[in-house]
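S.K.: turn this into a structure:
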Amino acid sequence: MIRTLVVEDDFRVSAIHAAYVARTEGFEVAGRAGSVAECLDRVRETLPDLLLLDVYLPDGSGLEVLRRLTEDAGGARPDAIMTTAARDVTSVRTALKLGAVGYLVKPFASAALTERLTAYRGLRHRVDALDPAAETDQADVDALFSAARPTALPPVPAKGHSAPTLALVRDAVRAARRDLSAAEVAAATGVSRATAQRYLSYLVREGLARLELRYGTTGRPEHRYRSVA
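M.R.: Reported below is the predicted structural model:
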């Protein structure tokens, strides 16, 4: 599990973000903090893997949190996804320089946060799968860096489709890390099989999933779907 510390001074927003984290497969909430000082204490106490970190905090900046954690730990600090209303170029550039793995500008939809978390989980899985003693080639490096970026969904194509459902189906296929049938996607997302089939077909057309045929002993081949992102 990826232990995540939510750092946000607005208690209501903090609770919402924590609920998003708790609902995302592979993540658990390590705690919540509402200030720079409380964040630093919680990091030492809970040793989280990831921070959801606001920039504007009552006693300072979330960017200063990153700077201090890097200095205190010699670079071995939690990763961070910034979740903030700070839109200025200086804040964004500073976050990049300090090694933030994501930057979400408030207000944002739950699907946007889920997408960043899913992309981060993919990066962790890829890194953990590598042999520490082995050398990587360019393809390995490219895969790692692409895993850190969420794959943008195409525009919703037509009447009767919704962006949240499209994201839900796409995330289910990506999270599985194996091929799935439409029935399995329906069970994982709570939509009907026909709805899952319709969205899966769209993902295939847009190049975000691929169709694989599984042949049995009799009858038509079963359609299986696997993420390509």
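S.K.: from here on, just use CA atoms for contacts and neighbour counts.
M.R.: Noted.
S.K.: now the helices: where do they sit in the chain?
M.R.: 11-23, 36-46, 62-73, 89-97, 110-129, 138-147, 163-176, 182-189, 193-205 (DSSP state H).
S.K.: out of those helices, nearest to residue 55?
M.R.: helix 62-73 (4.1 Å; Cα to Cα).
S.K.: buried ones in the closest one?
M.R.: 62, 63, 65, 66, 67, 69, 70 (16 or more other Cα atoms under 10 Å).
S.K.: then stretch 110-117?
M.R.: 111, 113, 114, 115, 116, 117.
S.K.: tell me how many other residues surround the nearest residue to residue 81 once chain neighbours are set aside.
M.R.: In space, and not counting its chain neighbours, residue 81 is closest to residue 102: 4.4 Å by Cα to Cα, 6 or more residues apart in numbering. Close neighbours of residue 102, defined as other Cα atoms under 10 Å, add up to 22.
S.K.: I'd like the structure of this one too, to check against the first:
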Amino acid sequence: MSGQPVSPSLTVLVVDDDYRVASVHVGFVEAVPGFRVVGQAHSAADALRLACELKPDLVLMDIYLPDGDGLQVVRELLGEPSAPAVIVISAANDIATVRKAVQLGALHYLVKPFGFAQLAERLAAFRRANEDLGGFPEEATQHDIDRVFDLLRPATVGQQEELRRLAPTLQSVYDAVASGTGSLSANDVAAAVGISRTTAQRALTQLEQSDVLKLELRYGATGRPEHRYGVKRR
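M.R.: Alright, predicted model coming up:
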């Protein structure tokens, strides 16, 4: 049985004046399936140069740069014919700066410091919307357009809190599956991690829906097929 075609990874340019922070953000992006970091910039000049050379699909843009304002870089990038999408990442949380980022066309705005789950949720939303746009005909209906903008909306506060609470368990469950020699069931994971089967199943389902794990159905002689999970290789 042939598998589904694998979508190419979306490319990302990470811009941050702090080399250590940039490295952390690179690690976050690389941990999200379907994304690949193609460059790092630590100044406005480097951001413009690398964006021109690399043509990334997405730029994570810091505002406070040693040689200029990151929002001015955003203005220049989004004025290009083949402009990348931009997510602003900054310690600035004043309304004037946020308003300007929105007016310029930033996709999202994350206030530093932020956790992996917050960025991963927005990256996944961008990927879903991007894939949806790829399937449009020459002209989109209003329903098509509404669906794309719905996909781009960040999770509700309640959903974000649930992601943050679930994050350590997700990591433990993922590690258990990744370290196994084959696919694992919810019972296998529960025993390996030391959690209930119900919690293991919830985490496995979340990871499968996030495109991190793949679901395999193992059919026995009778009864329902067993759900087993393996790491989805990029």
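S.K.: need the TM-score between these chains.
M.R.: Overlay of the two chains. TM-score (TM-score structural alignment, normalised by the length of structure 1): 0.72; 196 aligned residues with a Cα RMSD of 3.6 Å.
S.K.: now do the contacts for the counterpart of the residue nearest to residue 81 of structure 1 in structure 2.
M.R.: With TM-score structural alignment defining the correspondence, residue 102 of structure 1 maps onto residue 108 in structure 2. Shown in contact with residue 108 of structure 2 (Cα atoms under 8 Å, 6 or more residues apart in numbering): 86, 87, 88, 122.
S.K.: residue 147 of structure 1 too?
M.R.: Counting by Cα under 8 Å, 6+ apart, residue 147 of structure 1 has contacts 119, 120, 122, 123, 126, 229.
S.K.: if we go to structure 2, which of these are intact?
M.R.: Mapping those onto structure 2 (both residues aligned by TM-score structural alignment, their matches' Cα atoms under 8 Å) leaves 119, 120, 122, 123 still in contact.
S.K.: give me the neighbour count for the counterpart of the third one in structure 2.
M.R.: Read it as residue 122 of structure 1. The alignment partner of residue 122 of structure 1 in structure 2, by TM-score structural alignment, is residue 128. Around residue 128 of structure 2 there are 15 other residues, counting by other Cα under 10 Å.
S.K.: check the gap between the closest residue to residue 128 of structure 2 other than its chain neighbours and residue 143 of structure 2 for me.
M.R.: In space, and not counting its chain neighbours, residue 128 of structure 2 is closest to residue 151: 6.6 Å by Cα to Cα, 6+ apart. Using Cα to Cα, to the nearest Å, residue 151 of structure 2 is found at 12 Å from residue 143 of structure 2.
S.K.: also residue 29 of structure 2?
M.R.: For residue 29 of structure 2 relative to residue 143 of structure 2 (Cα to Cα), the value is 30 Å.
S.K.: so for those two, which sits in the more crowded spot?
M.R.: Using other Cα under 10 Å, the more surrounded residue of residue 29 of structure 2 and residue 143 is residue 29, with 23 against 8.
S.K.: contacts only, for the equivalent of the more buried one over in structure 1.
M.R.: Structural correspondence for residue 29 of structure 2 with respect to structure 1 (TM-score structural alignment): residue 21. By Cα under 8 Å, 6+ apart, residue 21 of structure 1 lies in contact with 4, 27, 28, 29, 114, 117.
S.K.: hmm, 6 Å instead?
M.R.: Residue 21 of structure 1 makes no contacts at all, as judged by Cα atoms under 6 Å, 6 or more residues apart in numbering.
S.K.: one more: residue 83 of structure 2?
M.R.: Residues in contact with residue 83 of structure 2, defined by Cα under 6 Å, 6+ apart, are residue 77.
S.K.: for the spatially most central residue of structure 1, what are its contacts?
M.R.: By Cα atoms, centre = their mean, structure 1 has its centre lying nearest to residue 117, at 1.8 Å. For residue 117 of structure 1, the contact set (Cα under 6 Å, 6+ apart) is empty.
S.K.: against residue 130 of structure 1, how distant is it?
M.R.: The value you get for residue 117 of structure 1 to residue 130 of structure 1, if Cα to Cα is used, is 20 Å.
S.K.: repeat that for residue 90 of structure 1.
M.R.: 35 Å.
S.K.: likewise for residue 124 of structure 1?
M.R.: Separation of residue 124 of structure 1 from residue 130 of structure 1 (Cα to Cα): 10 Å.
S.K.: can you check residue 139 of structure 1 too?
M.R.: Relative to residue 130 of structure 1, residue 139 of structure 1 is positioned 13 Å away (Cα to Cα).
S.K.: the two: who's more crowded?
M.R.: Set residue 139 of structure 1 next to residue 130 and count neighbours by other Cα under 10 Å: residue 130 wins out with 12 against 8.
S.K.: equivalent range in structure 2 for stretch 85-93 of structure 1?
M.R.: Taking TM-score structural alignment, stretch 85-93 of structure 1 hits residues 91-99 over in structure 2.
S.K.: how far does the matching stretch stretch from one end to the other?
M.R.: First-to-last residue span, stretch 91-99 of structure 2, Cα to Cα: 15 Å.
S.K.: which one of the buried residues of stretch 110-117 of structure 1 is nearest to residue 221 of structure 1?
M.R.: Within these, distances to residue 221 of structure 1 taken as Cα to Cα reach their minimum at residue 115, with 32.0 Å.
S.K.: in contact with the nearest residue to the closest one once chain neighbours are set aside, which residues?
M.R.: Spatial nearest neighbour of residue 115 of structure 1, excluding adjacent residues (Cα to Cα, 6+ apart): residue 150 at 6.0 Å. For residue 150 of structure 1, the contacting residues are 115, 116, 119, by Cα under 6 Å, 6+ apart.
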